[in-house]
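Asker: Next come a sequence and a model predicted from it.
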Amino acid sequence: MDGAPAAAWRGTVRAVASGPAPGAAWALLGDFFSLDRWVSTVRTCRRVEGDEVGRVRYCEGPVNMAAAPGEAAVVGWSKERLLEVDHAGRRYSYEVVESNKGFGRYRATMRVEDDPAGCAVAWSFEADPVEGWTQEGFVGFLEELARGVARRLEEEINVAKPDGV
């Protein structure tokens, strides 16, 4: 190898939530500090600095990859800065600024989209290769996270309006 940096990873994952209207989903997901409510692997999500664009959240939970047999689970954490928020467009962009999860450069946009079934949650990302992952494995992990967020939205919103009324 000539020491050239590996190509950046880019991709988008999308999961449909049956029932919730996009506006109702955004009312819940649009809070930059509520990730622990929607992503099962995030146990803590709190503000550490700033207001509006530029604010930083601290997220903590089990490391994305399973511990080896007999090994204690490691707590993973990251600090993430909000780069842009567009409430009308139901999206925000952020970057990882510090982490123990193997991230170098990582930028992502989370958005709520229209879908005939209700709405969809979509994450687009651009990242340097993540230590310990293949690109396919990383995308698969993000797809599972998006499906989990869609399920949580269905649970939260559809329960509030029984029978989809």
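Answerer: Okay, I see it. This structure is a prediction, so every number in the text was calculated from the model and none was measured.

Asker: When you work out contacts or count neighbours from here on, use the C-alpha atoms and nothing else.
Answerer: Will do.

Asker: And the strands in this protein?
Answerer: Using DSSP state E, the strands found in the chain span residues 9-18, 44-49, 56-62, 75-86, 91-99, 106-115, 118-127.

Asker: okay, the ones you listed in TSV with distance to residue 30 and mean neighbour count next?
Answerer: Putting the strands of the chain into TSV (distance: least, CA to CA, whole Å; neighbours: other CA atoms under 10 Å) gives the following:
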stretch	distance to residue 30	mean neighbour count
strand 9-18	16	20
strand 44-49	14	16
strand 56-62	14	21
strand 75-86	9	18
strand 91-99	7	19
strand 106-115	9	20
strand 118-127	11	21
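
Asker: do you know which of those lies nearest residue 144?
Answerer: For residue 144, the closest of the strands of the chain is strand 9-18, at 8.8 Å, according to CA to CA.

Asker: what residues does that closest one touch?
Answerer: Outside of strand 9-18, the residues within contact range by CA atoms under 8 Å, 6 or more residues apart in numbering are 115, 117-129, 135, 139, 142-143, 146-147, 150-151, 153-154.

Asker: Use this one as the comparison:
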Amino acid sequence: MQSRKIPVWLISSIGALFLFMQRGGTRRTPPAPASQALAMEQCQVEGWEGKASAKLPNTKADEAWSLLSSFCSIHLWLPSIDCRLVAGAEGQPGCVRYCTSPPGDDGSDAAYWAAEELLAFDPVGRSYSYKVAENNMGFGRYVATFRAVPLPGNERGCELQWTFDCDPLPAWTKEGFVAYLQDNLDGIARRVEDAVRTAAAAALSNTQASE
């Protein structure tokens, strides 16, 4: 009896099936074209990073830091909010401040609030970092650092810096949020300069009175 030859196409099909079964019988999706992968990447929402800064030409960094280093006393320099310590010890990482502000312009009677946790405190570098935890303001991930640094070429002055890294905020643009932060920091800078100027004038007056 003459043996019958198996067609080449059948051998190829059987080999492919065997290989398919050896790999678990799972069909593998080919990688997406580069253009499709790029489109998918662009669809992902990117986080925000930004910075506000304010120069104090007549206030040294140490002077500014001595007034602003209290994590739970931000309301002294930003009177539009109330702030109090609700957990932990002031100035120790892990402590939490509770900040509230009046209702916004949306017609709601509800006050805005946020619990903010101190992450790091560096008196030598004149800075502290914190994150927003629970809140009703739409914050998701939000980490910020506040610092006072000397002004290059001006040992009498300093610069306040407020940097942040966060998820996009509902109903805000990044530019609008940076402008809001800048406005608050400008107000803090003015009040600190006024306080330092007043203290210097009082010290001079006391010195002259004692002579």
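Answerer: That came through, no problem. This is a predicted model, so every value here is computed, not measured.

Asker: How close are the two chains, by TM-score?
Answerer: For this chain pair, the superposition-based TM-score is 0.88 by TM-score structural alignment, normalised by the length of structure 1; 160 aligned residues with a CA RMSD of 2.2 Å.

Asker: before we move on, back to that, need the strands of structure 1 in a markdown table with distance to residue 34 of structure 1, can you?
Answerer: Below are those laid out as a markdown table (distance: least, CA to CA, whole Å):
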| stretch | distance to residue 34 of structure 1 |
| --- | --- |
| strand 9-18 | 18 |
| strand 44-49 | 6 |
| strand 56-62 | 10 |
| strand 75-86 | 13 |
| strand 91-99 | 13 |
| strand 106-115 | 13 |
| strand 118-127 | 15 |
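
Asker: Any idea which of the ones you listed gets closest to residue 162 of structure 1?
Answerer: Across the strands of structure 1, residue 162 of structure 1 has its closest neighbour in strand 9-18 (12.9 Å, CA to CA).

Asker: which bit of structure 2 covers that closest one?
Answerer: Counting by TM-score structural alignment, strand 9-18 of structure 1 falls onto residues 48-57 of structure 2.

Asker: now the matching stretch, how far from the centre of its chain.
Answerer: Taking CA atoms, centre = their mean, to the nearest Å, one finds the center of stretch 48-57 of structure 2 at 13 Å from the center of the full chain.

Asker: Please apply the same query to stretch 191-208 of structure 2.
Answerer: 34 Å.

Asker: Residues in contact with that stretch: which ones?
Answerer: Stretch 191-208 of structure 2 is touched from outside by 56, 58-59, 63-64, 67, 77, with contacts defined as CA under 8 Å, 6+ apart.

Asker: What's the PyMOL line that selects buried ones from those residues?
Answerer: In PyMOL, this line selects whichever of the contacts of stretch 191-208 of structure 2 come out buried by 16 or more other CA atoms under 10 Å:
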select buried, resi 56+59+63+64+77
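
Asker: For the contacts of stretch 191-208 of structure 2, work out which two are farthest apart.
Answerer: For these, the maximum inter-member distance is 17.4 Å, found between 58 and 77 (CA to CA).

Asker: In structure 1, what residue corresponds to residue 73 of structure 2?
Answerer: By TM-score structural alignment, residue 73 of structure 2 lines up with residue 34.

Asker: What sits closest to its match if chain neighbours are left out?
Answerer: The shortest distance from residue 34 of structure 1 to any non-neighbouring residue, by CA to CA, 6 or more residues apart in numbering, is to residue 45 (6.4 Å).

Asker: Map that neighbour across to structure 2 for me.
Answerer: Alignment note (TM-score structural alignment): residue 45 of structure 1 maps to residue 83 of structure 2.

Asker: Quick check: the alignment partner in structure 1 of residue 111 of structure 2 vs residue 29 of structure 1, distance?
Answerer: Alignment note (TM-score structural alignment): residue 111 of structure 2 maps to residue 75 of structure 1. Computed as CA to CA, to the nearest Å, the residue 75 of structure 1 to residue 29 of structure 1 distance reads 24 Å.

Asker: Alright, calling it a day.
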